[in-house]
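# the amino acid sequence is not available; the structure is as follows:
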C-alpha cells in the first residue's frame, strides 16, 4: 500500500481511507469520535440514524477541526466518518444501556426520553434480534462466535504493520493468521483452526507440479487470495469477509469487479457521496452564516450598550453641573441674607 502524502492545515492530521477504515491510527480516531459524543447529546438520538442533523453537523465540525483528508478522498472521508460514527455510536449506547446508570453528561430529561424509547415493544424486538445475530456461530454449531486478536486496532492497521514487516503486500491468509492466533500459537477458535487446515491443503494442491517430476508451481498473491476467498465462502451480504473485515474491500475489489462494472458502480456511489457532501457543505455554510449573524447581533448590541452608557454618562455630567450651579447659587444667596444689617447703613 503506497502511502499518499498531503500537506495538512496547521494543527490537522491527514487521514487516508483504506477500505472503510481511517489510517494511520484508526483506533485513536475512534476514541476521539466517541469523546465528542459526550460533549453534546441528542434527545432523539437513541441510534445514530435518529441523531438530529444539527447534532451530526456539530460532531463533524469537531472532527474536521482535528483531521483532514488526502487530496481526492474528500467524499470517501465523509462516508467513512459516517460509517465510524454509526458503529461507535451503537457501541457507545449499548454500553450505556448495559451499565444501567445515567452518565453525568446526559440530562435527566434526555435519559428519560431514551429509556422510554428503549422500553417500547419494537425496540425490544430489534434488540433481541441483534443479540441473536451477535451470538451466531458462523462456522456452524459448536464452533462459537467469531473471534480475533486485533484488539482495538482495525484489521486494516494490522495489515499495514504486516506489510512493513514483510516489505511486501501480505496475503489474506497471512493477515488472518496475524489476527486469529494467540501468543502461544493456538487459534482463537475451532473455525479458525479448520480454515487454516483447509487453506493449507488447497494451497498444496494448487502448487503441485503440472507434470510428473516437474517443479512445484509458484502461486502469486492474487492466486492465494482467490483460494482464501473460496475457502471462507465469499463475502457476506454486508461485503465483509470472514477473518478480514473491512480489509476484504481492499483485497477483492480489484479481483471481483470487472473494470466496466466497477467503474459504473463507483461512479454512481461517488455521485451519491458528492451530493451528500454538497448538502453537508450547504448546511455548514448555513450554520456559519447563522453564527456570523449572531456575532454581528452581539457586536451591534455591544455598540448600542456602549452608546447608551456614554449617553448616560453625558446626562449624569450635565446633571452634576446643574446641581453644582444650583448649589453655588444657593450658597451665594444665603451669604447675602446672613450679612449684618448695620453694614448696609455705613
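Great, that's in hand. What you see is a predicted model; the values in this text were computed from it and never measured.

# from here on, contacts and neighbour counts on C-alpha atoms
Will do.

# ranges for the strands of the protein?
13-18, 21-23, 67-69 (DSSP state E).

# got another one to weigh against that:
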C-alpha cells in the first residue's frame, strides 16, 4: 500500500460492492455531469488491479504464519534496524529483481517498486496500526540500499552481479557527463558540510544501526536515555568524544537536568513524584534533549535511526518524540501508582488475616469456656439429683415392736402393707428434681461442700 492512499481490505463490503450515494452527491474521484444538465452522479471507478492485488495479499490467512514485525519486538517479533535479517531480505529482494540501469530509487519504475513491496508483504506479517509506518521504513531502507550499493559500485568501477552488461554500460555513460559530475560534487560537499564554527558530524558506532545499539543497551525493559545513547555512539574506545557538537549538547542537557532536580522546580517535582527515581531522571533527560537538540530540518541531532521509531509520516519528528515521551511518562506514573496500590492491598490482606486469627482464637476461648461451664452445671445437677432421690428411694419405714409377743419365742416376720409400694418406688426410674424451697437447695450445696 502506498503512503497517502487509504487502506482498504477485502473484509470491508464497500471494497467489493459499488457504493450508493444520494442524488447530487459526488463521491471522491467521480466526475459530476451537473454542468451538462444531468442531475445524476457517476459512481466511483473501481480500484486498479495493483491496488486490489495488494489488498488481497494483506488479507491472506497464510501471512499470519510468517515472521511478525512490531516496534517493541513483542513475543520475539522483528523490527527495522534491530534485526539484520529484515534489511537482508529487502536487499536480496531488489537485487534479485533489478533488471535496469536505475541509479537510484527515483529512476525505478512504479511497477517494479510494487513488485518489491508485494514480496515484502508476503514474507512478513504486522498489525494494521503499523501499516503506514512499516511502508515508510521499507521504502526508506530500499531507497538507501539501492543508492548506496549503486554509488559504491560506480565509484569503484565494479559491475554488480545483479546488473547486465548493457545496463551497466548505460549507467556509466550517463554519469560520465559533466552535468552528472557537477551534481555529484555538490552532493559530496553537502554531505561533508558543517555549521559555522563546528566540524562535520561523526559517530563511533561504525556500521551498526543506532536502533540496534539502543536495543542492546536496554535493561529490564527500560530503554536508555538519549544522553546515554549519544555517549555510547559518539565516543571512541578511550571514552573521548569524536563529535564536539554531541559532547556540548549532552553536557548542556545533563547540567540542566541536575539543576532542575536540585532546585526543586515544579517540573522536576512533578516528575519525581509521579515516577521512580531513575525513570524520572531518564524522562527529564529525554525531554531536555529533544528541546535542545532540534535542528532546522526538524530532526534531533545525534539520535540517528532511534528518532524514527514509532513515528508517523504526517507528524514532525520532534512532535512525535515528545508525544511518545508524554505517553511513556504517564504509563510510568500509572505503573508506580499500581505498585503502591498493590502494596497497600497486601498490607490490608495481612491485617485481615491477623484479625481473622484473633477472632478465631477468641471464639475458641469463648466456646471452651461455655463448654466447661456447661459440663460443671451438668455435674452439679446430676449430683443434686442423686442426693435428692437416694434417701427417698432407700429409706424403709420403721416397724413398731410388738408389745404382746412373749419373750423367748421367735418373732414372726411382719409384712407391712406398705412394703410392695416401697419396692416399686426403689425400682422406678429417677424423676427430675423440682425444688420449691430454696433453703433445701442451700442445704444440699453445703453438704456437697459447694
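Received the coordinates, thanks. Computed from a predicted model, the values in this text were never measured in an experiment.

# before we move on, the earlier item: what's the most buried one of the strands of the first structure?
Counting by mean count of other Cα atoms under 10 Å, strand 21-23 has the highest mean neighbour count of the strands of the first structure, with a mean of 23.

# show residues contacting that one.
With contacts defined as Cα atoms under 8 Å, 6 or more residues apart in numbering, strand 21-23 of the first structure is touched by 15, 16, 17, 29, 80, 84, 154, 156, 157, 246.

# picking up where we left off before, what's the closest of the strands of the first structure to residue 252 of the first structure?
Closest approach to residue 252 of the first structure among the strands of the first structure is made by strand 13-18 (12.8 Å; Cα to Cα).

# and that closest one, how far out from the chain middle?
Taking Cα atoms, centre = their mean, to the nearest Å, the mean C-alpha location of strand 13-18 of the first structure is offset from the chain mean by 13 Å.

# hmm, back to that, who wins on neighbours among the contacts of strand 21-23 of the first structure?
residue 156 (25 neighbours; other Cα atoms under 10 Å).

# what does it align to in the second structure?
The alignment partner of residue 156 of the first structure in the second structure, by TM-score structural alignment, is residue 211.

# do the same with residue 65 of the first structure
Using TM-score structural alignment, residue 65 of the first structure lines up with residue 122 in the second structure.

# same question for residue 38 of the first structure.
Per TM-score structural alignment, residue 38 of the first structure is aligned with residue 95.

# wait, its match touches residue 150, no?
No: at 10.7 Å, residue 95 of the second structure and residue 150 do not qualify as touching, with contact defined as Cα atoms under 8 Å.

# how far away is residue 71 of the first structure from residue 279 of the first structure?
20 Å (Cα to Cα, to the nearest Å).

# same question, residue 244 of the first structure
Note on residue 244 of the first structure: its distance to residue 279 of the first structure, by Cα to Cα, is 33 Å.

# tell me which of these two has more neighbours.
residue 244 (22 against 12).

# now the more buried one: how far from residue 175 of the first structure?
7 Å.

# name the residues contacting each of the two.
residue 155.

# rewinding a little: could the strands of the first structure be laid out in JSON lines, adding distance to residue 206 of the first structure?
JSON lines is the format used below for these (distance: least, Cα to Cα, whole Å):
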{"stretch": "strand 13-18", "distance to residue 206 of the first structure": "30"}
{"stretch": "strand 21-23", "distance to residue 206 of the first structure": "33"}
{"stretch": "strand 67-69", "distance to residue 206 of the first structure": "42"}
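
# out of the ones you listed, flag the one nearest residue 55 of the first structure.
Shortest separation from residue 55 of the first structure across these is recorded for strand 67-69, at 18.4 Å, computed as Cα to Cα.

# what about the helices in the stretch 101-250 of the second structure?
110-123, 131-156, 165-174, 178-191, 210-217, 226-233, 244-263 (DSSP state H, counting those that start in this stretch).

# now what about the fifth one, what contacts it?
Outside of helix 210-217 of the second structure, the residues that reach it under the criterion Cα under 8 Å, 6+ apart are 81, 82, 83, 223, 224, 229, 233, 303, 304, 305, 306.

# try it again at 6 Å.
81, 82, 304, 305, 306 (Cα atoms under 6 Å, 6 or more residues apart in numbering).

# distance to residue 364 of the second structure added to the residues you listed, as CSV?
Below are those laid out as CSV (distance: Cα to Cα, whole Å):
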residue, distance to residue 364 of the second structure
81, 68
82, 65
304, 71
305, 70
306, 66
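
# buried subset of those as a PyMOL selection?
Listed next is the PyMOL selection for buried residues among these, using 16 or more other Cα atoms under 10 Å:
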select buried, resi 81+82+306
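
# between the contacts of helix 210-217 of the second structure, which is nearest residue 164 of the second structure?
Relative to residue 164 of the second structure, the closest of the contacts of helix 210-217 of the second structure is residue 81; by Cα to Cα it sits at 30.5 Å.

# distance of that closest one relative to residue 354 of the second structure?
55 Å.

# over to residue 105 of the second structure?
Taking Cα to Cα, one finds residue 105 of the second structure at 72 Å from residue 354 of the second structure.

# these two: which has the busier surroundings?
residue 105 (16 against 12).

# ok, the alignment partner in the first structure of the more buried one - contacts?
For residue 105 of the second structure, the aligned position in the first structure is residue 48, judged by TM-score structural alignment. Contact analysis of residue 48 of the first structure by Cα under 6 Å, 6+ apart lists residue 86.

# and residue 48 of the first structure, how far from residue 64 of the first structure?
As judged by Cα to Cα, residue 48 of the first structure and residue 64 of the first structure stand 19 Å apart.

# same check on residue 318 of the first structure?
Distance of residue 318 of the first structure to residue 64 of the first structure, given as Cα to Cα: 55 Å.

# cool, residue 41 of the first structure as well?
Counting by Cα to Cα, the gap from residue 41 of the first structure to residue 64 of the first structure is 19 Å.

# quick one, which of those two is more surrounded?
Using other Cα under 10 Å as the criterion, residue 41 of the first structure and residue 64 rank with residue 41 on top: 18 against 13.

# how many residues are close by the nearest residue to the more buried one once chain neighbours are set aside?
Ranked by Cα to Cα, 6 or more residues apart in numbering and with sequence neighbours excluded, the top spatial neighbour of residue 41 of the first structure is residue 106, at 6.9 Å. When counting by other Cα under 10 Å, one arrives at 16 neighbours for residue 106 of the first structure.

# could you identify the longest helix within the second structure?
Using DSSP state H, we find that the single longest helix of the second structure is helix 317-394.

# tell me the helix or strand right after it.
helix 419-427 (DSSP states H and E).

# and that next one, what does it pack against?
If you count contacts as 3 or more Cα pairs under 6 Å, 6 or more residues apart in numbering; DSSP states H and E, helix 419-427 of the second structure packs onto no helix or strand.
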